[in-house]
Structure formats: structure tokens, C-alpha cells
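Engineer: turn this into a structure:
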Amino acid sequence: MLPSGSDTEGDHTPLLHRSTEDKVPRAPACGSSRYGLALLSSFGFFVVYSLRVNLSVAMVDMLNSTRHSGGNHSSSVCPAHAAPARPKHVNAASVYDWDSKTQGWILGSFFYGYILTQVPGGYLAGRYGPKWLLGFGILGTVVFTLLTPVAADLGPSYLIAVRVLEGIGEGVTFPSMYVMWAAWAPPLERSRLLTISYIGAQLGTVVSLPVAGEILFYLDWTYVFYVFGVLGLVWFVLWVFLAFDSPNIHPRISEQERLYINSSLKNELATSAGRIPWRAILTSGPLWAIVVAHFSYNWTFYTLLTLLPTYMNDVLGFSIQQNGLLSALPYLGCAVMAVLSGQLADYLRETCLCRTVTVRKAFSIVGMIGPAVFLVAAGFTGCNYVMTVTLLTISSALGGVSASGFNINHLDIAPSYAGILLGITNTFATIPGMVGPVIARVLTSQNTIEEWQTVFFIAAAINLFGAVFYALFGRGAVQPWAVHASFSHGD
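Structural biologist: Okay, the predicted model is just below:
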């Protein structure tokens, strides 16, 4: 068997097509446990991102009415768009007199907690199992979300502390899920299963933004946190009873599916879970290529995730009710493209026998350079809100292509340590969420279109750099340090 030191060996022969003895019958997808897990985890990430972005919309209504006329919209750069009068609230929630710098710190504070549990999350999930770590991580986020209105009343420092604690809980989710998929996802179905799983993040954004807008319109901002908090509790109950760490302990999985998954992964997973090659991991060039790409992509993603409702309100002049729907359109495009790209990526690898590294790099380039171009263009549309929303939607939609690029590459180069690798890359990729909103709000203190153009230019330049770096140094084969019996699926 060839050693796996090269990225080209075996790249033309996918794992399930190597030889007669390696072939296993593919278990049907319909009604399968692995696709059931994909849907359940997708619901989980729906909850995660609903809890993450609801503050971005609620913030528009949490500010003092002297800054935001009537709570509907601020004195925006562009002419305000007509909106129906909001119902008068019997018990209106409190409003606060936070300046733009304070807003930036509040919006970015989540990521200060989020960054702390990335690597520990991957390590603990690998050592003790991902199910309960992920479950309790999201449950903790749900609890602190329900406490958000109380914290806001106590003051911005308390709200920042609660958001940090929410971030600590959510920090374990992605590393834990990667550990789960390392045991559940056959190599030639990775793109499909992971994009189904993580599309929940996009759908959470797509649904929560307009729903939060409607909640603000008819009720008040406190209900945004209560409604999505309760939804998180529902997910936790389902997760406890329906999720399992591996196919071998799932009580309802078919024998055919269990054998199919285990056979397809038998040559990829390390034989010793206790030994972690930290030195080899931290000096791995392919890993650092993912780090740079992940950091760069997230700068644009988090900038829009936290500040797009503010941009819609302060610059384009949309009311709260209109704001949520229009802010969601970019993420709807991203969700659609993520699913389509996952199908296409696996088709290219399995049917067309394209090399993994080629597919990952091509999808990463499209998913990073495309968004950069359209993001910059959106900054030059002035008050043409139709063109602005269209360009931002195209930008985010193209970003969804990267879901089958560098985002899955952790499982390609080291499936046994995918949770730890994701923890490392996500640690660096969280930095944009910490500093991006703060820098953006400092640069846009006057909320002029020119100031926002600067924010978009910075995000696009970082995205472009990450795409080029990954194209040069990314790899698609299992790395030699990731397995004891060296083997590369190279699919």
C-alpha cells in the first residue's frame, strides 16, 4: 500500500472503488440513521445561529428612541422606506443609550467566549464523546439567552458577560460535530452529509432575522430571546433521545448501514485515540492553509452577520419589520448554494473521479473571491436598495460554495483528529468575530456610505488573500501523522 506523504497518490481511485475486497454495498440514504443525524444536527445549528444573530436584530430596537425615531428606523443616509405603524406596546421593554463603540463591543463579545472552547471542545469530544458535550454546550447557550433581557437591564457590562458565556457554550458545537461526523460520514458522502448538517446554520440566520423582525414589530425585543430560547430547549430533548456517538452504539441503525459506514472508514481512523500528535498537527502546512482560509472567510461572514441589520437600518432606511426579511436574503442564497455545492462536490469526486484537493481548492476559490467582488460592488450602489440587496445576496450565496471547500478539508486530511483540527482553525476564525464588529463600528461612526465602503473593502481584501493562500498550500489527502497504518483515501 502506498504511503500517504504525497497528495497525489490514490487521488484517481476513490476509497470505495479501490478493489473488490474494499467494496461495500452502499446503504440507502432514505430513512438512514446517518441522514437522520444530518437533519437533527441541522436543527441544532439552526438553533445555534438563531441564538447567535437574534441580538443583531434586537439591537435596533434596544436603543434609545431619541437615536432611533419611534423605534422604526433611524435618520438614515438614504430616504426611509414607508412602513406600517407599529402597534403600541402595553408593556414596552427597556431601551438603552449605548453609543456605536459600546454596540460594537456588545455584538462582538459573544466571540470572546466562543474562542475559548474551540480546541478544548475538539479534544474533549474526541476523548469522551461528542453527543453530551455538544448537547450541554447548546443547552448552556439557551439558558443564557433566556437571561439576556435581565442582563441588559443591569447594564452593558452584564450583557457582555452573558454573551461571553453564550459563546463558551457554543464554542464546542462545531468541533464536537466534526468528531461525530468522523465516525458517521462515509468519505464519498462527506460533502452531502456535512452540508445538510451545517445548512442549519444558514437557515437559522434566514429564519431568525425576519421572525425576530416580526416579533419586534408586534411585541418587544425581549420576546426575541424567549422564543428562540424555548426552541433550543425543544432541540435538546430531541438530541438526548435520538443522537448517538457512533453507528456501533445506535440501537436502531440497520446492520447494512452500520457495516457500510464502518467499512468505508476502517482505513482512515487512527488505531489509538489516546495518542494525539500535537507537534505534527501544529506544524502541518495543510492545516495552516485551512486556518488562513477560515479566518479570511469569517471576516466577511461575521461582519455581515452582526452588522447587516444595522446597515439596513442606518444607511438604507429600512424599518425593523422590513429589516429582518431583507437581512435574511443573503443567507438564504448561501444556504441554497451550500446544499447544491455539496451535491456537486461529491459527484465530481465519486463519479468524475476528480481529486479531492482539486475540488476543495476550486470550491474555496469560487466561495471566497466571488463574495469579495460582489461585496465591494454593493458598497457603490448608493441608495439603490434593490441593487444593494441583490449584490449582497449574490456575495453571500457564492460564499456558500466554500462549504464544500476548505470547510470540510479537516476530514480529508485527518478524520481521526477532525474535531481538534476544527477547534484550531475555528479558534483563529473566531478572531474576526471579536474584532470585526468593533473595527467596523469605529470606522462607521457617522454611518456614511463612504465609511461602509471602507469596511467592505477591508473584508474583500482579507477574503482574497485567504483564497490565494489556500489555493497554494491546501491539500486533500490524509496526512501521514493522522493514521498509524498509513493510508490515503485521496478520493
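Engineer: all contacts plus neighbour counts: C-alpha atoms, from now on.
Structural biologist: Fine.
Engineer: helix or strand: which one has the residue nearest the centre of the chain?
Structural biologist: Geometric centre of the chain, nearest residue: Ala201, 5.6 Å, by Cα atoms, centre = their mean. In the assignment (DSSP states H and E), Ala201 maps to helix 190-218.
Engineer: after that helix, which helix or strand is next? Please name it.
Structural biologist: Using DSSP H and E, the helix or strand that directly follows helix 190-218 along the chain is helix 222-242.
Engineer: run the chain-centre distance for stretch 20-35.
Structural biologist: Mean-position distance between stretch 20-35 and its chain equals 28 Å (Cα atoms, centre = their mean, to the nearest Å).
Engineer: tell me which residues in it are buried?
Structural biologist: Judged by neighbour count using 16 or more other Cα atoms under 10 Å, the buried positions of stretch 20-35 are Val24, Ala27, Ser33, Arg34, Tyr35.
Engineer: distance between stretch 391-408 and the chain's centre?
Structural biologist: 11 Å.
Engineer: again, but for stretch 310-321
Structural biologist: The answer for stretch 310-321 is 24 Å, by Cα atoms, centre = their mean.
Engineer: end to end, how far does that stretch reach?
Structural biologist: 13 Å (Cα to Cα, to the nearest Å).
Engineer: one more to line up against the first:
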Amino acid sequence: MSQVGDSVEEKAHNEKMDDSRKTSSIVCFNLTRYLILILTLTCLTLLQMNSLTFNFTVICMSDIVDDSHALNPNATHWFEDSNMKSLVFSSMAIGGLLGLLVAMPLMHRVGVRKVLSICGVFSIIGTVLFPLAAEWNFASVLVVRFLQGLGISMVFTVLGSVPIAWAPNNESSTFLAVLSCAFQMSNVICMPISGFLCESSLGWRSIYYLFGVITTICFLIFYFFYTDSPKDHRNVSNHELSLILQDKTTTHKESVPYLAICKDPCVLVTWLSNVGGNLGFLTLVLYGPTYLREVLHFEVRGTGFASALPFLLSAAVKSIAGQLSDRCNFVSERVRFTICGIISRLGLAIGYIGMATTSSTLVAQIAFTFSIAVSGLNIMGTVKCLQLRCKQHVHFAVSAIALMAYVIQFGAPILVGIICPDNTPEQWGWLFMIIGVIVFATSAPFPWFTTAEPAEYTLSREQQEEMKKQRELEECC
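Structural biologist: Here you go, the predicted model:
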């Protein structure tokens, strides 16, 4: 947000800074920012894919039980215990939660490039070693799932931070929409491939090895190509840099006003909305294949494709919404993100209630698909709101959403284990009804208490002091 009437000296300083930059002769047709966007999306997608593998392979890993019984006929394998399987689901959330607490302040100091690369290493190790751990013992399975959780700990924070650094203001919504497609694309790619490999002669173990190798290659490219600022990238021309920085405030690293953000009503309402939204979305992500397989009785390969279709639709809807949000200048930013938030949450609640109240397999599948398809708009609503409200401190506000998501991801398997111990349609109906009501209740305040105006804590200290003095003068008058 530049001030009207910037000084000639400041413009001259910026021109001098541009001239002093060392740039490569290869400037990618002034489109380097899009290569950064695609590369970051690929890495985030792979991290999510690695974390999702167990969600699908849980329906085709029975051979480890047979092998165990061949050695110890009277022993109960951990895979046969629903509580232990729930703990395997939850252990990834614990990794994500603890990783976020460490990585968030670390990213503020050393940047996205180094922290996300470290997350990639953890994810690769956890994925490649999972087949061996599954054959070894239960403790080792928890460890590798914990490492996969460390891998996804910064996904939310990165998708909120990268558009601020790399996207021009008139492309920020598109960047946000594309990056957040990692949640959908990971399912679109992971589920069909997993379904195919599970039924092939290669078996479910090949899924982990394949994803591990691809993740290694992509993160090597990311580490050597990505930079935290476009100013530091040799393939960003001065022309492209001016496009990215146009109408942006030059910010410097400063302490995060944690208390002020946590007391901001707009932020609090947005966080509350994400509690219900994440509960609804993550339950379908974690247990979508199980629901399709055990309740709707899909075949393994059919489960893979049926699980992927809603996420493909969600990515398409989100991409269109991002384009519209950047181009619909005839309505305010607040109207744009509010519409996305309402459609996302209301659609998710309606889908859940539809699944809860029908006995038709076709209607349940339609409701399942609809719920996931519209839930993708959540990012265009809540995260966009936080970007506008918190500005340079958005990494903390978005990290708090991730923190709540990992707590929900830890608790959701426990909730499912309590309500749906036998995987009967009636039990799942009760679960879906409860979640649908929670989604609606937590999202109701969002349209009324949010704003697109930057908060006072996003201003410089001098500007905050001036505003304080101005308020004191107005009170005196």
C-alpha cells in the first residue's frame, strides 16, 4: 500500500536499487514468478500426498496381518486394533503440531526456502521408510507418521506467505487459489495412483517409494531455484520486479504483535470459522476412502477415483474463484471473500447433512462430492481475509489456523472411533449430522464481524503513534 505522493528521492532510490541488482540473461520472458508458483505448488502437493498415503493404503494393507499371523498365530497385530489405527492417523497430526510450533518462528528468521526444504527432508524419510516400519513394529509406524506430520507442518503458512512476497497485488488471489490447490491436487493424484498400484503386482509399498523419489527430485529443484524475495532471484528482471512490487509497502522484519492479533475480533471470528470448516474437510480427507469403501461399498480402484473426483472439482472451482476475485473490481474485497466463505461453509454443512439423512448410495456420493468441491473456496474466504487484515503478520495468523487444524486432525480419529466403531451407515449418519451442525454454528459470525481494512498493528510504529495522538486530540475536542 504505497502512499500518494511518494518522494522523488524514494523513486530514484528504487531505480538505483534495480540497476544494482545482478540478473541473469535468462529472465523467463518476465514470468519467473509463475515458475515459482508452479514449483511451490508442486512441493506443497507432494508433502500433502505423502501424508495421505496411509489414508488410502489402510484399505489394502491386510497382507501385513497375514504375514504377522504366519509368524505369531495367536498375536493380535496393531492393524487389527481400531484404536491403534486411529493413533496412527493422529500421530501425523502430532508431528504437524509440534513442527509448526518450531518452524513458525524459524521461518520468520530464515525464510520459507530453508524451512520448507527441511520439511521436505522429513517427509521423504517418513514416506520411504513407512513400508519397512509397517513390517517392523507399531512404534516405528508412529515415528514415520510423525515425520510425515513434520513435513506438512508449514503448508498453511507457506501458502499464506508466498503470494505476499511473489504476487503482484492484482494477482494475489490467483496465487493464493493456485497454491491452496495443493490440498485438492494431492488427493486427485494420490488416490487414483494408489488405487491402481494397490491392485497391481507392485503392491501398496510401491506407492511410498514412488512418491518418495519424486519428492526428493522436486525439493532439490526447489532448494536451488526458490528465493524468499524476488529481489534476490537472478532470473527476475527489473521489469518483472517492478510489477511484483508495484503498490506494495516496503516492509522490514519486525516482531509479531501476537497479543494484538489474538485480540482482533476479525481474526478471532475467522479462526472460529476455520475450526468447523477444518473439522468437516479433514474428516472427509482422513476417512473419505474408508467411508466410500466400507459404507458405500466401492471397490478399491473405484474408491481411488471416487475419492479423487471431488478434489478435482474443488480445484477447478477454486481456480475460477481466484480469477474472478482478482478481476471483479466492481465489488469490494470484503464482499468477495465473504461470498467465498459463505458458499464454502454453507455448502459443506449442507453436504454433511445430506449424507447424514439419506439411505441412497447415489445421493450420499453426490453429497460427499459436493461437500469437498465447495469446501475449496474456504481459502479464498478466510485466508484472503487474514491476508488483508494482518498484512506482513499473516504468517502467524495462518499458522494459527494450521495449529487448530492439527489439533482437529488429532481429535477427529478419536471422534470417529467413538461414534463409528462398526462402520455402519447409522453410525456415520450420526457423525455427519454432528459435524454439519458444528460447521454451520462456527461459521455463522464470519460474514458479520470481518473486515478487509488493515489492522492498526500492521502500520509502522511512527504511524501507530500518529494515529494514537490523533485519537487523543479527537477525544479532547
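Engineer: what comes up buried for the helix holding Ala201 of the first structure?
Structural biologist: Quick answer for helix 190-218 of the first structure (16+ other Cα under 10 Å): 190-217.
Engineer: and for stretch 345-352 of the first structure?
Structural biologist: Here stretch 345-352 of the first structure shows Ala345, Asp346, Tyr347, Leu348, Arg349, Glu350 as buried, counting by 16+ other Cα under 10 Å.
Engineer: redo these as JSON lines? Include distance to Arg360 of the first structure.
Structural biologist: JSON lines is the format used below for these (distance: Cα to Cα, whole Å):
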{"residue": "Ala345", "distance to Arg360 of the first structure": "8"}
{"residue": "Asp346", "distance to Arg360 of the first structure": "11"}
{"residue": "Tyr347", "distance to Arg360 of the first structure": "13"}
{"residue": "Leu348", "distance to Arg360 of the first structure": "11"}
{"residue": "Arg349", "distance to Arg360 of the first structure": "10"}
{"residue": "Glu350", "distance to Arg360 of the first structure": "14"}
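Engineer: which of these fall in helices?
Structural biologist: Secondary structure of those is defined by DSSP state H; positions in helices are Ala345, Asp346, Tyr347, Leu348, Arg349, Glu350.
Engineer: biggest separation within those residues, which pair?
Structural biologist: Within those, Ala345 and Glu350 form the most distant pair, 8.6 Å apart (Cα to Cα).
Engineer: from Thr57 of the second structure, how far out is Leu272 of the second structure?
Structural biologist: With distances taken as Cα to Cα, Leu272 of the second structure is found 32 Å from Thr57 of the second structure.
Engineer: compare the two (neighbour count), which wins?
Structural biologist: Thr57 (22 against 19; other Cα atoms under 10 Å).
Engineer: pretty sure that one is touching Trp204, no?
Structural biologist: Yes: counting by Cα atoms under 8 Å, Trp204 is a contact partner of Thr57 of the second structure at 6.4 Å.
Engineer: shared neighbours, the two?
Structural biologist: Ser194, Cys198 (Cα atoms under 8 Å, 6 or more residues apart in numbering).
Engineer: quick one: stretch 127-141 of the first structure to chain centroid distance?
Structural biologist: 17 Å.
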